[in-house]
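Participant: here is a sequence together with a model predicted from it:
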Amino acid sequence: MSLSSAHDPHAPPANPFSARASRIDLRLGAVVEAIAAAIVLVEIVILFAGVVSRYALHAPLVWSDELASIFFLWLSMLGAVVALRRGEHMRMTALVSKVGPQTRGLLEALAITAALAFLVLGMAPAYEYADEESFIVTPALEISNAWRAAAIPVGVGLMALFAVLRLLRLCSLRQIAITAAATAAVIGAFWLGQPLFATLGKLNLVVFFLIVVAATVFAGVPIAFCFALATFGYLALTTHTPMVVMVGRMDEGMSHLIMLAVPLFIFLGALIEMTGMAKAMIQFLASLLGHVRGGLSYVLIGAMYLVSGISGSKIADMAAIAPVLFPEMKKRGAKPGDLVALLSATGAQTETIPPSIVLITIGSVTGVSIAALFTGGMLPALVLGLCLCTVVWWRYRKEDLSGVTRYSKSQIGRFFVIALPAIALPFVIRAAVVEGVATATEVSTIGVVYSVLAGLLVYRQFDWRRLKPMLIETASLSGAIMFIVGCATAMAWGLTQSGFSTDLAQWMADIPGGAYGFLAISILAFVVLGCVLEGIPAIVLFGPLLFPIAVQAGVHPVHYAMVVIFAMGIGLFAPPIGVGYYGACAISKVDPTEGMKYIWGYMAALLVGLVLVAAIPWISIGFLK
């Protein structure tokens, strides 16, 4: 649920400043949206030009990745601005939706003022960070890195401005005064509590990363800002770390080039729908499996298995699949909450399918053979997929199929021929990566060009008027996702600096029970860690510490890698903390609350699959030479 959804657009102005704030918001918002949409287009052009020049012309553009990285940080920040203006940052509304209208109005205002508090506190460090980066010259373009880093203070400043405008547009002066005073009082109380925090030691981790995060999440504050407030508070009040370091970690999380696949695959998903490719594909799949109970849910699991690992990002994989399948599944009566729950679960299920970036990272930091990891990753993902299929079968065993048409073989064949260009797309994308035509980041642009040509020449369906709204939607959704990732990266760094990782590794090494005892505690630890750490930071942090201990305990490193990745994946996609779950909700445009009652069955299935993978090493290492 977005912030705006709680307000009636036809209601009288909330306060005397509402009309003026709305006019400013409309004009300035249109400018920011146009720039963000243009950057999405620019990124596609830059990356596709890089592919063509390197593969077709054999004259690589040495500056293409660098320029793409510069624009990507601007896209992440301006997209986050658009998302805040539209109320599209993901948030938990389970509590907010159950209280009375008066309390709900206060909580809605609190969500904005809490976000504004972080933006105000972070403004000075953001500008300081950009100033420090101005002394660095980029290697290829040979320009000041301030051109890239300036995106952060500009984005923070614009978000703060739109947060103020949003308060004035949607909230009464009384609500603004109460929530602003409450936010200031809480910040003041924490500031005065510094002497107490100095005596707590590691208990500060519980205070900030458990209590503060949980309290703000359930109060309805956008998830990214919950992570940001907790991290800022921990670093500012319990350490001597300059806040500019936190901004640097956010930058690192938001501008990792592999994550550029996220907005490009989001746009690709929208393009597939607009060009008629999705309709053709769904028509074929529905004719093939539509008469089977839960048929399209099986298609979703299989589709994620096929495309997973192409982009290097689970969010990007989901963005490529959800827009294609969800509309038809909803038409057939599937609940949006069940769809987003299954999508999240498939994100965790497919973490080990090559060419997974997490597998490559494990090989890089631990010395385990990447080829062995690729070989070992396929069957464990299949085991977890079968466990998910069991839940789908149980939930849809009584589905009413009386209104579903059963097609003849000739009709299915005709639908297949029509859908063939669309069905070929995942294979074209995967082949481009495997054959070295494009990197995992660039490959989505091949999909975009392929879809444009298919829409214009094959399906004769291409609405030019929809391009701008699609680009703006892509920027907003990407910004919301990337801002969560950036804030989660900063929080992960804060945990690292506390010494938590070294303490955890030592504690796990002392657990009795041999190989299975170590695997059991590893599952527990990595499920919890997966809630707050993306896979790559977690592996870089804990891989070098724990893999040698696993070998000493008698666990094959490939087997251990599969167990660790799945455990982290389950944590990453498990609410209420898991970042991946909110990414799936953002892509699906479903309120996180709706998926809550459905997801636990799928998570239980994943845990059963994980226990099977952990208990039977052959599943992971049976095909190794």
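Facilitator: Alright, I've got the coordinates. Numbering: from 1, shown residues only.
Participant: okay, CA-based contacts and neighbour counts for the rest of this
Facilitator: Fine.
Participant: and stretch 353-372, how far apart are its ends?
Facilitator: Terminal residues of stretch 353-372 are spaced 12 Å apart (Cα to Cα, to the nearest Å).
Participant: list the buried ones in it?
Facilitator: Using 16 or more other Cα atoms under 10 Å as the test for burial, stretch 353-372 gives 353-364, 366, 368-370, 372.
Participant: residues contacting that stretch, please?
Facilitator: With contacts defined as Cα atoms under 8 Å, 6 or more residues apart in numbering, stretch 353-372 is touched by 305, 308-310, 312-313, 351-352, 373-374, 377-378, 381, 535-536, 539-540, 543-544, 547, 557-558, 561, 565, 624.
Participant: now the residue lying closest to Glu328 once chain neighbours are set aside: how far from Leu300?
Facilitator: Spatial nearest neighbour of Glu328, excluding adjacent residues (Cα to Cα, 6 or more residues apart in numbering): Ile282 at 7.1 Å. Separation of Ile282 from Leu300 (Cα to Cα): 11 Å.
Participant: any common contacting residues for those two?
Facilitator: Counting by Cα under 8 Å, 6+ apart, the shared contacts of Ile282 and Leu300 are Leu325.
Participant: quick revisit: now restrict the contacts of stretch 353-372 to buried residues only.
Facilitator: Buried subset of the contacts of stretch 353-372 (neighbour count, 16+ other Cα under 10 Å): 305, 308-310, 312-313, 351-352, 373-374, 377-378, 381, 535-536, 539-540, 543, 547, 557-558, 561, 565.
Participant: another one to put next to it:
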Amino acid sequence: MSVSLVQDSQARVAASNPVGQWAGRIDHGLGSLVEWIAALLVLVEIAVLFAGVVARYVFHQPLVWSDELASMLFLWMSMLGAVVALRRGEHMRMTGMVSRVSPGTRALLETLALTVPLAFLALVMWPAFEYAYEEMPVVSPAMEMSNAWRASAIPVGLALMAVMAVLRLVRLHEPRHIAMALGATVVGVVLFWLAAPVFAPLGKFNLVIFFVIIVAACVFGGVPIAFSFALATFAYLGLTTRTPMLVMVGRLDEGMSHLILLAVPLFIFLGALIEMTGMARAMIQFLASLLGHVRGGLSYVLIGAMYLVSGISGSKIADMAAIAPVLFPEMKARGAKPGDLVALLSATGAQTETIPPSIVLITIGSVTGVSIAALFTGGLLPAVAVGVCLCAVVWWRYRNEDLSGVRRASRGEIGRYLLVALPAIALPFVIRAAVVEGIATATEVSTIGIVYSVLVGIFIHRQFDVKRLKPMLIETASLTGAIIFIVGCATAMAWGLTQSGFSHDLAEAMKAMPGGAIGFMAISIVAFIVLGSVLEGIPAIVLFGPLLFPIARAVGIHEVHYAMVVIFAMGIGLFAPPFGVGYYGACAISKVHPDEGLPHIGGYMFALFVGLVIVAAIPWISIGFLK
């Protein structure tokens, strides 16, 4: 059953169900209120961080309270954003298996995808309130506020998610499916609780039961990845250890509270801004005027445009949405096959994962302690190396393209396009210079980009639609909530694995692998390609980054070099069908059926792999420009 058919079926359920209609009204009122608050918090975060930059750099009077306030508001924004994401069905999940079953089975699995998270929310609710209560005596040094004000975001957010899950169940699912899913979920929880004495003597085999079997069953069954991690961790700690559950909530808080993660919503919003203000279109038009007259020229433009836009937005979906509508109509008019276009778009998504300010780079820096500035510097050239490999495939496929009807742009036209595109082309350099010169931190620098983009949109391009700001802010909060909540849940899961001794065993096993640094790198490439296809980049990095980066250091691999290899490996997994969700995102944006891209994507994926091997074999590509 297609997504549209599922949505139509859900709409019919809501229309024919009086209880569902009441739930819809409650959902609309409560959901709109949460969206407004989350959007407002995004704006306040931008204002607070930009004020901190101005106060420190312009007036030389640092705002000592700005980081504390930003951290407190960020946790609230992340939790409310997670509520919005749950209401909209936007939490990261793997639907490859779910989409291949019969309509009836799929409807039941879609219902289970809500009842399973609801079970976790119900179980963790009281520990979350306990955790917030325990934080009351802790007082922040600058604002002298109780930390309970910040920590309360977790129980409030979890409670709102539970309410939204119930409302979504009633609104969109048939009563019989709800009864079956709830029954199966309750029976599963009770059986595991009764089996607690059985788990005690199993030792480390419990890791397989909880972190492999349960996680795999939930992920492949369509349960959002964050809740799959969280439920498995809660069950493992609750049934096999004596760890108080508020400790797990504390690890969840810790994972969501890294100050560097504040850059995530700001760069997401910046990506939306460059599309709205016409900056992305200006860059693409300039590149097209340079290369549009050569064979495969617009494909080269696509590769180059993704490189430039990725250097601004940090969001792959925003990158693709900015480029595909501009380039694809002309490329199709020249005879390019839609399947080849979506295959190349998907491949460039993997190619540009290392270009700053990539959210994956920020996450790696957050969980491993690697310098963000070093990652930003090291990520530029590897993407060029992989892009050259993609260009080789484009050259081969389009070497016989007929360009008899294509007009070459004049020098005057190229100059005009360059003049219009200059502000947009300059933005990545402005962002990097602000970090390198110490004007702003990696967290704050996005606010400079936001202010810069607003000014360019208003005064230069004269393209600034105020009506689009609210949807952009809400979308930013929703995507941020989905990302940060999964980081928190993955952090709690990683802590559980560490406490079990798994990290020590993994480190010893990896060190004992033959081949030294080369063997370790080869194993890492294979592992992260698989992890990228199943877990996506961010949860895989949060789970395994803290475990594997110290091993890489121990066998003599530079951390920045290892980060680039890991990111490309995950990118291949993320954008390669049949499991890579990035590929389906590219298809959705391009409005091309996934089946059309399958015959064309093999060559591009091979080029990505060749580029990955080159980057892995030549460390200088990643670290040659580091100080």
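Facilitator: Alright, I've got the coordinates. This structure is a prediction, so every number in the text was calculated from the model and none was measured.
Participant: and the TM-score between these chains?
Facilitator: Once superposed, chain against chain, the TM-score is 0.85 (TM-score structural alignment, normalised by the length of structure 1); 610 aligned residues with a Cα RMSD of 3.9 Å.
Participant: which position in structure 2 pairs with the residue nearest to Glu328 of structure 1?
Facilitator: Alignment note (TM-score structural alignment): Ile282 of structure 1 maps to Ile284 of structure 2.
Participant: does anything pack onto the helix or strand harbouring its match? Which helices or strands?
Facilitator: Assessed by DSSP states H and E, Ile284 of structure 2 sits inside helix 279-291. The contact analysis (3 or more Cα pairs under 8 Å, 6 or more residues apart in numbering; DSSP states H and E) places helix 279-291 of structure 2 against helix 297-313, helix 316-333, helix 411-436.
Participant: and the shortest one, what does it pack against?
Facilitator: Contacts of helix 297-313 of structure 2 with other secondary structure elements, assessed using 3+ Cα pairs under 8 Å, 6+ apart, are made with helix 263-276, helix 279-291, helix 316-333, helix 338-351, helix 380-397, helix 411-436.
Participant: can you tell which of those is closest to Ala128 of structure 2?
Facilitator: Evaluated over these, closeness to Ala128 of structure 2 peaks at helix 263-276, with 24.4 Å, by Cα to Cα.
Participant: what's the average distance of the closest one to structure 1?
Facilitator: Compared with structure 1 after fitting, helix 263-276 of structure 2 has a mean deviation of 1.5 Å; criterion: mean Cα distance after the TM-score superposition for structure 1.
Participant: got the contact list for the spatially closest residue to Pro125 of structure 1 that is not a sequence neighbour?
Facilitator: Distances taken as Cα to Cα, 6+ apart place Val244 nearest to Pro125 of structure 1, at 4.7 Å, with adjacent residues excluded. Contacts for Val244 of structure 1 (Cα under 8 Å, 6+ apart) come out as Pro125, Ala126, Glu128, Tyr129.
Participant: quick one: map the first one onto structure 2.
Facilitator: Alignment note: Pro125 of structure 1 maps to Pro127 in structure 2; criterion TM-score structural alignment.
Participant: and that match, how many residues sit next to it?
Facilitator: Neighbourhood size, Pro127 of structure 2 [other Cα atoms under 10 Å]: 18.
Participant: after whichever strand or helix holds it, next one along is what?
Facilitator: Using DSSP H and E, Pro127 of structure 2 maps to helix 103-134. Once the chain leaves helix 103-134 of structure 2, the next helix or strand it forms, by DSSP H and E, is helix 148-151.
Participant: in this structure Met277 of structure 1 contacts Gly455, no?
Facilitator: Yes: checked against Cα atoms under 8 Å, the pair Met277 of structure 1 and Gly455 is within contact range at 7.2 Å.
Participant: strands - which of the buried residues of stretch 353-372 of structure 1 land there?
Facilitator: Among these, the subset assigned to strands under DSSP state E is empty.
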